[in-house]
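Trainee: Please work out how this folds:
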Amino acid sequence: MKKIINKTSNVVWMNLKKIFSFFGFQINKNTEKSKIIELIKSLRPYQTNIELIRMGSVTDGGYLVPNDLEGIKTCFSPGVDTESGFEIDCLNRGIQVYMADNSVERPNIDASKYDYNFIKKHIGTTSNEDFITFTDWLRSSNIEPNEDLLMQMDIEGAEYFTLLSIDELLLKQFRVILLEFHFLERLWDKEFFALASSVFEKLLKTHTCVHLHPNNCSKIYKHKNVEIPPVLEFSFLRNDRITSKTFIDQFPNVLDKDNLNYEKPVVLPKNWYKH
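Mentor: Purely as a prediction, here's the structure:
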């Protein structure tokens, strides 16, 4: 499963930190606390005029989605792996699905029952034999210039550079964006913070965060009394679809489920949604 890969990635990262420390190298924790707090505040989720529904698996691979899908004909879902419940839900709703992943031969979807598009390439910052940029992928697909789209992205840490490389006009075509961000505990590193904050700033120009859900593949990382889920699922809704909004002051949502049923539950820390 994708989340097992996530967990493995975090274990590798923790082991690397131990190795660096052994040889006298330290992982920098040089981001100012105030900057991290301000970034977290900017990502506080809102309850809007659009209710949330759950799509996909009841555990790993399921997302809380703004129920504003009418008129959306196409979903782009980079990162395939073996769980395709979300994509099947889209197909059952009449939404055409485009998928991309170079690590699998094909999605776990019955091709005799569903019509979908798949390319065996990773999404990245350049286009070549093994990779394709998100912008090139969209422009090579059969979509209309002003068509509203749906995005569900889980690409194991490659989301930062991928999102920065997407043309802003194309990004604005996505009415709903579902993203899993990885390695957020590294926000304490100044260089990583600069990268991640640029990505979030770009997203928040056109979209509002409407839900957060920590993946329980990793424990909450606490430093200087700031709690950060290393892997966190975000649901975004485009600003022009919102007519009213108030901050959400209670988590988890009744529709939230643990990603991994064999790991302890992880609850969204209050510093991500309360003053």
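Trainee: only C-alpha atoms for contact and neighbour calcs from this point on.
Mentor: Will do.
Trainee: Where do the strands of the stretch 51-200 of the chain begin and end?
Mentor: 52-55, 63-66, 74-78, 96-100, 117-119, 122-124, 131-133, 149-153, 174-181 (DSSP state E, counting those that start in this stretch).
Trainee: And the contacts of the fifth one?
Mentor: Contacts with strand 117-119, where a contact means C-alpha atoms under 8 Å, 6 or more residues apart in numbering, come from 97-102, 106-107.
Trainee: So what's the gap between that strand and the chain middle?
Mentor: Computed by C-alpha atoms, centre = their mean, to the nearest Å, the chain-centroid distance of strand 117-119 equals 20 Å.
Trainee: again with the first one
Mentor: In terms of C-alpha atoms, centre = their mean, the gap separating the centre of strand 52-55 from the centre of its chain is 15 Å.
Trainee: same question, the fourth one
Mentor: Here strand 96-100 is found 16 Å from its chain centre; the criterion is C-alpha atoms, centre = their mean.
Trainee: Check which helices and strands that strand is in contact with.
Mentor: strand 74-78, helix 85-92, strand 117-119 (3 or more C-alpha pairs under 8 Å, 6 or more residues apart in numbering; DSSP states H and E).
Trainee: for it, which positions count as buried?
Mentor: Buried residues in strand 96-100, defined by neighbour count with 16 or more other C-alpha atoms under 10 Å: 96-100.
Trainee: again with the fifth one
Mentor: Burial within strand 117-119, assessed by neighbour count using 16+ other C-alpha under 10 Å, is assigned to 118-119.
Trainee: Any chance of CSV for the buried residues of strand 96-100, columns distance to residue 160?
Mentor: Output for the buried residues of strand 96-100, formatted as CSV (distance: C-alpha to C-alpha, whole Å):
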residue, distance to residue 160
96, 25
97, 22
98, 20
99, 19
100, 17
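Trainee: can you tell me which two in those are farthest apart?
Mentor: 96 and 100 (13.8 Å; C-alpha to C-alpha).
Trainee: Distance-wise, check residue 85 relative to residue 210.
Mentor: From residue 85 over to residue 210 the distance is 22 Å, taken as C-alpha to C-alpha, to the nearest Å.
Trainee: what does stretch 71-84 contact?
Mentor: Here stretch 71-84 has contacts from 1-2, 56, 60-61, 87, 90, 94-101, 103-104, 107-109, 122-123, 143, 147-155, using C-alpha under 8 Å, 6+ apart.
Trainee: I have a second one here; can you model it like the first so I can compare?
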Amino acid sequence: MNTKKSAWNKVQNAIGLSEANAADLNDERFLYLKTRIAKLEKSFRFARIPESDIGINEMLKSVLPLMAPKDPVGMEFERVGRSYDGGYVMVKHDAKDRIAYSLGINRDVSWDLDIANRGYDIFQYDHTIDKLPQDHIGFHWKKLGITAANQRTKELSSLDEQMRQNGHEDCTDMLLKLDIEGHEWSVFAELPSETLSKFTQIAVECHGFDRIQKLPWFRTTKEALENLYKTHQVVHIHGNNNSQLRVLGGFPMPKTFELTLLRRDICDFTACSRVFPTELDQPNNPNFADHFLGNFNYF
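Mentor: Reported below is the predicted structural model:
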């Protein structure tokens, strides 16, 4: 009877019945509810708590070293583009071909304008707009989005295909900027090193880290970062403060990062001496505090 009463207390708390209802609860109904509560307790016991989940912790341990910034020896940094959202901190280094690819435009071409004013031709892609917010003689825009080659549609093309159409197969020193709302992972996961190596510097907004526990997202992201790591080194990192900083698997993580990567043959790299955000960084949203990331070297 004591065992039944103890179990009844769990049932009572779970379904909100008063103690007076106990007398009206027949044994069959009681056993059903007791079994149901036991199943619920078991499922809750193993439910993932993202902040402390050991699986997420292991996932992040496998990708965070690929994102850890290093200092480029003998190089300086500058901000390219506007203040706040739309600008990127990049290494001061000219790409000999004077060609840049800008994937994802929306309402902002400040990065494109800064680069075009240095004498570059900017090849721009965005299928979500009907015209550019501002024109420039160096702009070449197509109403196309960019994704992985195996995901192409009438609205979406691949970077390799557009480079072929533009006659850039033999170029070896170009710039690349991407803000394509998650498609960056599939793009980088499939691009061969031969194509990636054509870009001296890559500035990219990386989305979706709140989905780290989703295995398809994790696998594609890990493959993309490993692919980039072969040819480029992360030299700058910034957390986009338009979303909250979260703890995932024990690590403080923004939902979205901005990464700058420099091709490995351009210079030597040493351990990072900077703390992020740096004085060149701007919060994406000036109404919120910027995300403090330290030096982002966990290992």
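Trainee: neighbour count winner among residue 85 and residue 210 of the first structure?
Mentor: residue 210 (26 against 18; other C-alpha atoms under 10 Å).
Trainee: which residue lines up with the more buried one in the second structure?
Mentor: When the second structure is aligned by TM-score structural alignment, residue 210 of the first structure is paired with residue 235.
Trainee: Return the most buried member of the helices and strands packed on strand 96-100 of the first structure.
Mentor: strand 74-78 (a mean of 23; mean count of other C-alpha atoms under 10 Å).
Trainee: Can you give me the buried ones in the helix ranked longest in the first structure?
Mentor: The longest helix of the first structure (DSSP state H) is helix 2-22. Buried residues in helix 2-22 of the first structure, counted by 16+ other C-alpha under 10 Å: 2-3, 6-7, 9-10.
Trainee: what does stretch 61-81 of the second structure give?
Mentor: 63-64, 66-72, 79-81.
Trainee: which residues sit against it?
Mentor: Contacts for stretch 61-81 of the second structure (C-alpha under 8 Å, 6+ apart): 87-92, 109-115, 222, 225-226, 229, 233-237, 267-273, 280-281, 295-299.
Trainee: cool, stretch 183-197 of the first structure as well?
Mentor: With C-alpha under 8 Å, 6+ apart, stretch 183-197 of the first structure has contacts from 10, 27-33, 36, 39, 157, 160, 221, 228-232.
Trainee: redo that, cut-off 10 Å
Mentor: 6, 9-10, 13, 27-33, 35-36, 39-40, 156-157, 159-161, 164, 181, 198-199, 202-203, 218, 220-223, 227-232 (C-alpha atoms under 10 Å, 6 or more residues apart in numbering).
Trainee: how about that stretch, aligned to which bit of the second structure?
Mentor: Under the criterion TM-score structural alignment, stretch 183-197 of the first structure matches residues 208-222.
Trainee: quick one: residue 255 of the first structure is in a helix?
Mentor: No - according to DSSP: H, G, I helix; E, B strand; the rest coil, residue 255 of the first structure belongs to no helix; its state is coil.
Trainee: circling back: with the second structure superposed, average distance for whatever helix or strand comes next after the longest helix of the first structure?
Mentor: Next along the chain after helix 2-22 of the first structure, taking DSSP states H and E as the criterion, comes helix 33-42. Compared with the second structure after fitting, helix 33-42 of the first structure has a mean deviation of 2.3 Å; criterion: mean C-alpha distance after the TM-score superposition for the first structure.
Trainee: Would you mind getting the average deviation of the helix or strand just after helix 33-42 of the first structure from the second structure?
Mentor: Sequence order places strand 46-48 as the next helix or strand after helix 33-42 of the first structure, per DSSP H and E. Following the fit onto the second structure, the mean deviation recorded for strand 46-48 of the first structure is 1.0 Å by mean C-alpha distance after the TM-score superposition for the first structure.
Trainee: State the pair within the buried residues of helix 2-22 of the first structure that is farthest apart.
Mentor: Going by C-alpha to C-alpha, the pair spanning those furthest: 2 and 10, at 12.6 Å.
Trainee: Okay, helices next: where are they in the second structure?
Mentor: Going by DSSP H, the second structure shows helices at 2-15, 27-45, 54-67, 110-116, 159-165, 183-190, 193-196, 215-231.
Trainee: I'd like these as TSV, with distance to residue 291 of the second structure appended.
Mentor: Listed next are those as TSV, based on distance: least, C-alpha to C-alpha, whole Å:
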stretch	distance to residue 291 of the second structure
helix 2-15	40
helix 27-45	32
helix 54-67	16
helix 110-116	22
helix 159-165	31
helix 183-190	22
helix 193-196	29
helix 215-231	22
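Trainee: Minimum distance to residue 288 of the second structure: which of those has it?
Mentor: Going by C-alpha to C-alpha, the one of the helices of the second structure nearest residue 288 of the second structure is helix 110-116, 21.7 Å.
Trainee: packing partners for the closest one?
Mentor: Judged by 3 or more C-alpha pairs under 10 Å, 6 or more residues apart in numbering; DSSP states H and E, helix 110-116 of the second structure is in contact with strand 77-80, strand 99-103, strand 121-125, strand 139-142, strand 174-178.
Trainee: Could you find the counterpart of residue 38 of the second structure in the first structure?
Mentor: Aligned partner of residue 38 of the second structure by TM-score structural alignment: none.
Trainee: roughly how far apart are the equivalent of residue 98 of the first structure over in the second structure and residue 227 of the second structure?
Mentor: Superposed on the second structure with TM-score structural alignment, residue 98 of the first structure falls opposite residue 123. From residue 123 of the second structure across to residue 227 of the second structure, the span is 23 Å (C-alpha to C-alpha).
Trainee: Ok, residue 30 of the second structure next?
Mentor: Separation of residue 30 of the second structure from residue 227 of the second structure (C-alpha to C-alpha): 57 Å.
Trainee: sorry, back to before: can you say which of the helices of the second structure is nearest to residue 290 of the second structure?
Mentor: helix 54-67 (19.0 Å).
Trainee: The closest one vs helix 215-231, what angle?
Mentor: On the basis of axes from the mean of the first three to the mean of the last three C-alpha atoms, to 10 degrees, helix 54-67 of the second structure is oriented at 20 degrees to helix 215-231.
Trainee: So what's the residue count around residue 239 of the first structure?
Mentor: 16.
Trainee: Can you name the residues that contact it?
Mentor: By C-alpha under 10 Å, 6+ apart, the contact set of residue 239 of the first structure is 172, 175-176, 204-209.
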